[in-house]
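Asker: Structure for the following, please:
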Amino acid sequence: MMKLFYKVALLSCFVMASCAVVLAQETEGYDGEKTYQAPSDPLVKEKIAHWQDLKFGLFMHWGTYSQWGIVESWSLCPEDRKFTQRTGPNSGKWADYKKSYENLQTTFNPTAFNPEVWANAAKDAGMKYVVFTTKHHDGFSMFDTKYTDYSITNAKTPFSKNPRANVTKEIFNAFGKNNFMIGAYFSKPDWHSEDYWWSYFPPKDRTESYDRKKYPDRWKRFTDFTFNQVQELMTGYGKVDLLWFDGDWAKMDMTPIVTMARKEQPGIIVVDRHGKPEYVNYTTPEQKVPAKFMPHPWETCITMGKHWSFQQDDQFKPVKTLVQLLVDVVAKNGNLLLNIGPGPDGQWHKVATERLAEIGKWMRVNGESIYGTKPFAPYREAQWAFTKNASSRYLSYLPADNEKDLPAKLLVPLKDSSSKTTVKLLGTEKKLVWTKTENGIEVSIPPAIVKQLSNQPVWVFKVI
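Answerer: Reported below is the predicted structural model:
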């Protein structure tokens, strides 16, 4: 009977895992199978090792677009894609729409902005690092910059009068005080810049609207502008641990930028997504999880809801899905960067805050199976995930949707047990009775523990 339960559980998990992570929107292809080039700088290597131990981070996409509750930046892109469709005022003609979109600057006033609330909620959820969109593809700078007036601190923006107008600095300070690693997302393309989308040649796609070889001076102005803005972030915002570049289609020589960044911020991790391997310190699958263990550092960025940016009617993933997502990623040697899009008033959606609180409850009991661990073979097998640290191994059981309670007996796929092996369930101190079988160990779980640990997103067996 026990074997039958185990086989049914394996089948249900296979179906669950196949359906767990669905793409919220069409994304660019992931190039994680390319050869990973490990950095040679010892400071970078040290920082990556520390980052890998943290496992769980917060991503935030925030900009003027939150006022309309639309996709971030992409509705400006003149491509016929599902995620570039225009909604909102003057959506008929592209030029009129772009003007209306950029006019959102004049009404952006998130007076409820309080990054300490975010930092505390993220910390309670067990998150350890943050990546914030300092500038997305639309070109609106969420930091104080002297190189464009299209920014949150410019006089055209109502929030510029607020003492906390430099939201990037405020966010970095608030999270830094909570010992988070600090990450700056920065879009290389800038769809507001006349030196990227030159209005003389209306854009046809996401790339620059002119031939850079024919107009080298214009392209040089744009790359200098990019360098200068990144330098502002590297010199005026305290310690920055991670520089997360997006927009690989704006291909440029990254060597001067990375050299400058590492001069100002020694050891900074650089992620030039889909760029040259030397500047991709870890790979970044988006809205999906690799099917198997990957030996190099990697991070998947996934939305808590369906969208990167704030939408009032967003549909948020259940807590069970989110916790199992984290466990799955960690067992495959990755980190999870979970996205929340703040709203136009500067607050998170109520449901997002509730989800973080529930994740935190699980993490406070089971976090030792996540932080500072390494996966061990077979990494992921059916409903099981395998991690370890210097003293213990953790076999995490990911229940199917219809599994609310642990059975009285469960086959745990531990193949190398001995008479000295001790097995516990995290959340309890009682040593569990087990017997060796052909396929592992059969663990007996007392009714009181079954009741105590009822309806958990993941159950973790600690083996010593």
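Asker: going forward, measure contacts between C-alpha atoms and count neighbours the same way
Answerer: Fine.
Asker: residue ranges for the helices of the chain, please.
Answerer: Assignment of helices within the chain using DSSP state H yields the ranges 2-20, 42-54, 94-102, 115-125, 167-176, 216-235, 255-264, 319-331, 350-366, 447-452.
Asker: between the longest one and helix 255-264, how many degrees?
Answerer: In other words, helix 216-235. An angle of 20 degrees separates the directions of helix 216-235 and helix 255-264 when computed by axes from the mean of the first three to the mean of the last three CA atoms, to 10 degrees.
Asker: Which neighbouring elements make contact with helix 216-235?
Answerer: The helices and strands touching helix 216-235, judged by 3 or more CA pairs under 8 Å, 6 or more residues apart in numbering; DSSP states H and E, are helix 255-264.
Asker: ok, and for the helix it packs on, which residues are buried?
Answerer: Within helix 255-264, the residues that count as buried by 16 or more other CA atoms under 10 Å are 257-258, 260-262, 264.
Asker: Check stretch 442-449 too.
Answerer: Buried residues in stretch 442-449, defined by neighbour count with 16+ other CA under 10 Å: 442-443, 445, 449.
Asker: cool, and stretch 342-350?
Answerer: Neighbour-count burial for stretch 342-350, counted by 16+ other CA under 10 Å, picks out 342-344, 346-349.
Asker: Stretch 360-368 now?
Answerer: Burial within stretch 360-368, assessed by neighbour count using 16+ other CA under 10 Å, is assigned to 360, 362-363, 366-368.
Asker: and which of the buried residues of helix 255-264 is nearest to Glu299?
Answerer: Minimum separation from Glu299 among those (CA to CA) is found for Val258, which lies at 20.3 Å.
Asker: Distance of the nearest residue to that closest one once chain neighbours are set aside relative to Val329?
Answerer: Spatial nearest neighbour of Val258, excluding adjacent residues (CA to CA, 6 or more residues apart in numbering): Val270 at 7.5 Å. Val270 sits 21 Å away from Val329 when distances are taken as CA to CA, to the nearest Å.
Asker: Comparing those two, which shows the higher neighbour count?
Answerer: Neighbour totals were compared for Val270 and Val329, and Val329 leads with 28 against 24 (other CA atoms under 10 Å).
Asker: The buried residues of stretch 442-449 into CSV, with extra columns for distance to Trp51?
Answerer: Formatted as CSV, the entries for the buried residues of stretch 442-449 read as follows, by distance: CA to CA, whole Å:
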residue, distance to Trp51
Glu442, 36
Val443, 35
Ile445, 36
Ile449, 35
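Asker: structure for this one too, so we can compare:
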Amino acid sequence: MSENTENKTITPEWSRVMQEAPKWFRDAKFGLFFHWGPYSVPAYQNEWYSRKMYTRGLKQNIYHEKTFGTLHDFGYKDFYDMMDGGKFDADAWADLVVRSGARYAGPVTEHCDNFSMWDSRVNPVNSVNYGPHRDITGECAEAFRKRGIKFISTFHHQWLWGWFMSTDSEADVYDPANEKFYGPALPLETNRYIPYRYPDEKFCKMWREKVFEVIDKYQPDAIYFDSRTCIIDEESRFLIADYYYNKTGHKDGIITYKKEDFPKGIGVFDIECGRFSEQKPFPWQSDDHLEDSNTWCMVQEPKYKSAATIIHQLCDIVAKNGCLLLNAGPYADGSFHPEAVKVLYEIGDWLSVNGEAIYETRPFRVAAEGPADVQSDILTSRDFRFTQKDGVVYGIAMGWPEDNTLRIRTLGRKGPGKLALDENSRLSLVGSSSPVSWVQEEEVLIISLPDEKPCMHAYVVRIEGGQS
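Answerer: Just a heads-up that it's a prediction; the model follows:
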């Protein structure tokens, strides 16, 4: 985009860019994104390696100097061409997304490290000029859309303000010749979450030009902004929303944002690694990582959460009117760890059986029942989540009862679900051809299940014909 507002002062009119979540987003429920960048080369600790390697005494710094050399002789830029992407295959990534059951997906478009994962004319530090020498964003957008996957672009580049500032005065980030890689030298305090010195106009202009370029080249169906976007001037944030929604006609597009980085109502509110304890009247999103440690990227000896953990998390989020955007980080060569693939396949297997209780659903009047804490990973057959669609209510049990009998108090005749069942009501176990018997008492709905489980991890009862 060539900005015609460059020398003008814009007064943000946020009422012009109010946008409700489109139907496709509300229906999708589950997405994937992929943290992949030069930080995937050292694969040490997490994706903040690019920043922490420059702070003397931190684990990343000690490891870096022992493994690669001093910060003067070997800086972050020297990882670029080690990220060769030799096994990257956008079609294989699309296959993985489809197999996982995710309905929207995309690679991290730019992390905090000034490395653009697209064919950029705005930023010479990109995946076409360095590393894989390929347009990762473009290839994924094309491959994903061929498979019916909505495409999301995620931006984290507001973090670049102060990101690389080092406690080592000899670090390569202070060499003026490297400014294109790391940005200008700034006071150390600019790497604080909310710095005293906010980004200048030059930085904000580059920040928005990158987003404009991605919108123009790839027309993302959703744009995700990481936290700290609040440090970008209000005019720039408004110009992005106005351009995306109004000037380029993305009437089905949506922006997701964190905290109070954008005004309420201009997109979908996102919670990082968390969720609401109660059902919300508005659609929202939780982004979290498959990795079972404090990382969003590939690391040495990675560990992954179980499929049961993710499935339970997804059911809880969907019951509360949210979507789950799950991260999986590939190796530097663009391939995925076999265990990550295995878990994603297992999630997809569950959704292939039970997806009718997830996709296109809306919240039931009660979201949850059970003794477990809302954020607990230890859920049992006494814990339930509820959704509904087209007059059908779904009760999702988070475990299989030892006596093959579910007892759902929410759906008793006097329960908060206010569901009245009669002889015309039909109850079935999704994925099973065996009949179930049931009785609705005043305080509880009792359902006798067959002996054979139709799947693993969580079990869905389909309830038709209940009057509420």
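Asker: and Arg147 of the second structure, what pairs with it in the first structure?
Answerer: Residue-level alignment of Arg147 of the second structure against the first structure, with TM-score structural alignment as criterion, gives Asn178.
Asker: was I right about that match contacting Ala122?
Answerer: No. Proximity of Asn178 of the first structure to Ala122 does not meet the contact threshold set by CA atoms under 8 Å, at 9.7 Å.
Asker: Geometric centre of the first structure: which residue is closest?
Answerer: Nearest to the geometric centre of the first structure sits Leu337, at 2.0 Å (CA atoms, centre = their mean).
Asker: Just tell me what it corresponds to in the second structure.
Answerer: Using TM-score structural alignment, Leu337 of the first structure pairs with Leu325 in the second structure.
Asker: Contacts only, for its match.
Answerer: Remark: with contacts taken as CA atoms under 8 Å, 6 or more residues apart in numbering, Leu325 of the second structure is in contact with 30-33, 285-288.
Asker: Quick check: the two most widely separated of those residues?
Answerer: When the contacts of Leu325 of the second structure are compared pair by pair using CA to CA, the farthest-apart members prove to be Phe33 and Gln285, with a separation of 13.2 Å.
Asker: which of the helices of the first structure is buried the deepest?
Answerer: Per residue and on average, the most neighbours among the helices of the first structure fall to helix 319-331, with a mean of 23 (mean count of other CA atoms under 10 Å).
Asker: gap between Lys420 of the first structure and Asn281 of the first structure?
Answerer: Lys420 of the first structure is 41 Å from Asn281 of the first structure, where distance means CA to CA.
Asker: same question, Pro266 of the first structure
Answerer: Looking at Pro266 of the first structure against Asn281 of the first structure, where the rule is CA to CA, the gap reads 14 Å.
Asker: try Phe83 of the first structure
Answerer: Noted for Phe83 of the first structure: a distance of 28 Å to Asn281 of the first structure, by CA to CA.
Asker: ok, these two, which is more surrounded?
Answerer: Taking Phe83 of the first structure and Asn281 together and counting by other CA under 10 Å, Asn281 has the greater number of neighbours (24 against 18).
Asker: Could I get the contacting residues of the more buried one?
Answerer: Contacts were defined as CA under 8 Å, 6+ apart; by that measure Asn281 of the first structure touches 37-39, 48, 269-271, 297.
Asker: circling back to that earlier point, of the buried residues of stretch 360-368 of the first structure, which pair is most distant in space?
Answerer: Checking those against each other with CA to CA, the farthest-apart pair comes out as Gly360 and Glu368, at 12.9 Å.
Asker: still on that earlier bit, output the buried residues of stretch 342-350 of the first structure in CSV; the columns should cover distance to Lys251 of the first structure.
Answerer: Below are those laid out as CSV (distance: CA to CA, whole Å):
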residue, distance to Lys251 of the first structure
Pro342, 30
Gly343, 31
Pro344, 32
Gly346, 33
Gln347, 35
Trp348, 34
His349, 35
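Asker: Across to the second structure, which of the contacts of Asn281 of the first structure hold up?
Answerer: Under the criterion both residues aligned by TM-score structural alignment, their matches' CA atoms under 8 Å, these that remain in contact after alignment to the second structure are 269-271.
Asker: any chance of the residues you listed in TSV, with distance to Asp217 of the first structure too?
Answerer: Supplementary listing: these in TSV, determined by distance: CA to CA, whole Å:
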residue	distance to Asp217 of the first structure
Ile269	31
Val270	27
Val271	27
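Asker: ok, of those, which one's closest to Tyr200 of the first structure?
Answerer: Minimum separation from Tyr200 of the first structure among these (CA to CA) is found for Val271, which lies at 32.7 Å.
Asker: And Gly139 of the first structure? What does it align with in the second structure?
Answerer: The pairwise alignment with the second structure assigns Gly139 of the first structure to Asn114, based on TM-score structural alignment.
Asker: Surely its match and Trp163 touch.
Answerer: No. Proximity of Asn114 of the second structure to Trp163 does not meet the contact threshold set by CA under 8 Å, at 9.5 Å.
Asker: For Tyr394 of the second structure, see how far away Ala357 of the second structure is.
Answerer: As judged by CA to CA, Ala357 of the second structure and Tyr394 of the second structure stand 6 Å apart.
Asker: should've said Phe225 of the second structure
Answerer: According to CA to CA, Phe225 of the second structure stands 33 Å off from Tyr394 of the second structure.
Asker: Could you check which of these two has the larger neighbour count?
Answerer: Remark: of Phe225 of the second structure and Tyr394, Tyr394 carries more neighbours, 29 against 20, as counted by other CA under 10 Å.
Asker: Provide a list of residues in contact with the more buried one.
Answerer: Contacts for Tyr394 of the second structure were tallied using CA under 8 Å, 6+ apart; they are 357, 386-388, 460-463.
Asker: repeat that with 10 Å
Answerer: 319, 356-358, 361, 363-364, 384-388, 427-430, 459-464 (CA atoms under 10 Å, 6 or more residues apart in numbering).
Asker: Out of these, which sit inside strands?
Answerer: Here DSSP state E is the test, and the contacts of Tyr394 of the second structure give 363-364, 384-388, 427-429, 459-464 as lying in strands.
Asker: Pull out the buried members of those.
Answerer: Neighbour-count burial (16+ other CA under 10 Å) applied to those gives 363-364, 384-388, 427-429, 459-464.
Asker: where along the stretch 101-250 of the first structure do the strands fall?
Answerer: Taking DSSP state E, counting those that start in this stretch, the strands of the stretch 101-250 of the first structure run over residues 129-135, 181-187, 242-246.
Asker: Export these to JSON lines and append columns for distance to Arg221 of the first structure.
Answerer: Output for the strands of the stretch 101-250 of the first structure, formatted as JSON lines (distance: least, CA to CA, whole Å):
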{"stretch": "strand 129-135", "distance to Arg221 of the first structure": "18"}
{"stretch": "strand 181-187", "distance to Arg221 of the first structure": "16"}
{"stretch": "strand 242-246", "distance to Arg221 of the first structure": "19"}
